[in-house]
Structure formats: C-alpha cells, structure tokens
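> okay, structure incoming, though there's no sequence with it:
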C-alpha cells in the first residue's frame, strides 16, 4: 500500500509556530513515528506553501497512490482549485487538520475541499494523520 501525505502552507513550521495550537513536534519527527507504526506500507510526504505545486502533486499521485492524506492549511478555506483537483482524481483523499477548526475563527469553519474527500478528521493533533491512514488501510 502506498499513501501520500500532502501538507500545505506554513505546515513546514510545525514544532516552532503557535505551539499552543500545533504542538512542539516537527512534522518530520512525527512522520518517522508514522513510518515506524505503519512499517508495512509506504508513506510518502510532500509539503508546499504554493497552491499550484499542491495541485501538481495531486495530479501526479492521484491515479497511482492508494490514498492521500491532505492538510491544505489555509488553502482548505480558499482554494476552489485544490478542491477541483481532488474531484478530478481517482485516489481517495482524506482531509485532516491538527486543530479543531470549528473552535477557531469562523472562516476556518468552511472547507472547499471536504465535499470531494472521503472524509474529514480534525482536532486530534498530529494523531489526525494516523487516524486518516488507518481509515485508508481499513477501507
């Protein structure tokens, strides 16, 4: 099984930015934990702060990966284009958020991606990624 994780803008700063919201662990450190926990599957990781690069990655893997876990960051609430890219691929996509977006600013309560995703997981910290991977594995 081949899972692609895609992180959007500012998620390269995990572990150093807004620790009260996002914690103090870098994504790279957490990724090693995921790869150890799910040693029998391949977990690929991609992060970009650029909307078009995220779309290109979705196009690249969206017909070959077994599942995609995406945290599009603020693009979740603004990008029709990323939502359209998810709609245009065959691979199931799960939208994740580290924080509970519904406890935050009102603009974060709306997702332009969710309608094209298999599901949405929010508010479980980094564990949101693990929950998404487990769902993709178990179908």
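Thanks, I have the structure now. Please read all numbers here as calculations on a predicted model, not as lab measurements.
> contacts, neighbours, all on C-alpha from now
Noted.
> what about residue 1, how many residues close to it?
Using other C-alpha atoms under 10 Å, residue 1 has 11 neighbouring residues.
> look up how far residue 32 lies from the closest residue to it other than its chain neighbours.
Take residue 1 and drop its neighbours on the chain: the residue closest to it by C-alpha to C-alpha, 6 or more residues apart in numbering is residue 41, 5.0 Å away. Separation of residue 41 from residue 32 (C-alpha to C-alpha, to the nearest Å): 13 Å.
> kindly report the same for residue 87.
Residue 87 is 30 Å from residue 32, by C-alpha to C-alpha.
> and those two? which has more neighbours close in?
Legend: neighbour count by other C-alpha under 10 Å for residue 87 and residue 32, higher for residue 87 (17 against 12).
> residues contacting residue 127?
residue 98 (C-alpha atoms under 8 Å, 6 or more residues apart in numbering).
> secondary structure class for the most centrally placed residue in the chain?
With distances taken as C-alpha atoms, centre = their mean, residue 70 lies nearest the centre of the chain, 2.2 Å away. Residue 70 falls in the strand class when you classify it by DSSP: H, G, I helix; E, B strand; the rest coil.
> contacting residues for it?
5-8, 93-96.
> could you pull out the helices in this structure for me?
19-22, 27-37, 51-61, 80-87, 127-138 (DSSP state H).
> got another, please set it beside the one above:
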C-alpha cells in the first residue's frame, strides 16, 4: 500500500491487534490510527486531534461502535475535505438494514467477515492490491 494511512474505528482491542498482525504477516507498510468510537474518530479527522495528512482509508464496523456509524458516515460524505475518503465497512453482523444504508452513503465496500486471522489476511491482501492500483489526488 505504499505506506498507507488508515483509520480503524472500533472499540475491540483484539481486532486492532489482529489487523496490525495481519498487515505485518502480509508485509504491508502502513500507518494505522485507531479510534474507539465515532466521536474520537471525528476529532482525528476534523477536530483537536487532527491527523495530518488525513487518512485515505477508513475501516469501520458500523454495527459495533455505539450504533452511530451511519451518522458518522453521513457526516463524512457531507464534509468537503473528508467526502473522498474510501470507507470500508467490515462487520460480522448480517443486518441488511445497515448494509443498505451504508451502501447508500457511497462506501467503497461492505465486507461481511469473521475477524479470524486467515480471513483478515485475505481481506488485507485485497485491500493492499486495491490501494496499489488506484490513484489518489495529491490534494486533501
């Protein structure tokens, strides 16, 4: 991913550790920021704890972070400087209502998956391949 900058929004420490381990196992260069909830993430994107440069990718389980994930996605899509961030919803939930709502907010992908090491490695490999073939603007 050419030193990717990713923001993971999830309150499960084990998931954060598993994602870091997965990146390491497939030899991905990355900077992974993590936020326990949407409020913390917003501060990192447009508040007092702002990350510079803004991450190009957000990974979020909208079903596990206080059920405010859809409101958060809507705020991103309506923000001039944030609306182009690629958002991937990764979840072990089968809730179709949230899936449809997230897809309607122009997410890059809704990935139903377990968070086991092998499944994460497969997803991170695909994400790495995707990151390496798309082009981003050099602007914000």
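Thanks, I have it. Everything numeric here is computed off the predicted structure, so don't read it as measured data.
> quick one: contacts for residue 64 of the second structure?
10-11.
> spit out the contact partners of residue 110 of the first structure.
Here residue 110 of the first structure is in contact with 76-77 (C-alpha under 8 Å, 6+ apart).
> centre of the chain to stretch 43-51 of the first structure, how far?
9 Å (C-alpha atoms, centre = their mean, to the nearest Å).
> got it, and stretch 114-122 of the second structure?
That offset, for stretch 114-122 of the second structure, works out to 15 Å (C-alpha atoms, centre = their mean).
> do stretch 67-83 of the second structure as well
12 Å.
> which residues are contacting that stretch?
Taking C-alpha under 8 Å, 6+ apart as the rule, stretch 67-83 of the second structure contacts 38, 42, 45, 60-63, 84, 98, 101-102, 105-106, 140.
> what's the spacing between residue 11 of the first structure and residue 75 of the first structure?
From residue 11 of the first structure to residue 75 of the first structure the distance is 12 Å (C-alpha to C-alpha).
> neighbours of the counterpart of residue 71 of the first structure in the second structure, how many?
Alignment note (TM-score structural alignment): residue 71 of the first structure maps to residue 61 of the second structure. Using other C-alpha under 10 Å, residue 61 of the second structure is surrounded by 22 other residues.
> same question for residue 121 of the second structure.
Residue 121 of the second structure has 20 neighbours, counted by other C-alpha under 10 Å.
> my guess is it contacts residue 24. True?
No. Contact criterion C-alpha atoms under 8 Å: residue 121 of the second structure and residue 24 do not qualify, at 9.6 Å.
> tell me, what's touching these two both at once?
With C-alpha under 8 Å, 6+ apart, residue 121 of the second structure and residue 24 have no common neighbours.
> isn't residue 85 of the second structure up against residue 58?
Yes. Because the distance of 7.0 Å satisfies C-alpha under 8 Å, residue 85 of the second structure is recorded as touching residue 58.
> what does residue 9 of the second structure correspond to in the first structure?
Using TM-score structural alignment, residue 9 of the second structure lines up with residue 7 in the first structure.
> what sits against its match?
45-48, 70-73 are the contacts of residue 7 of the first structure under C-alpha under 8 Å, 6+ apart.
> now it: how far from residue 139 of the first structure?
22 Å.
> do the same with residue 21 of the first structure
30 Å.
> do the same with residue 72 of the first structure
22 Å.
> looking at those two, which is more packed in?
Neighbour count, other C-alpha under 10 Å: between residue 72 of the first structure and residue 139, residue 72 has more, with 27 against 8.
> if I look at the residue lying closest to the more buried one once chain neighbours are set aside, how far off is residue 57 of the first structure?
Sequence neighbours aside, residue 8 is the residue nearest to residue 72 of the first structure in space, at 4.3 Å (criterion: C-alpha to C-alpha, 6+ apart). Counting by C-alpha to C-alpha, the gap from residue 8 of the first structure to residue 57 of the first structure is 11 Å.
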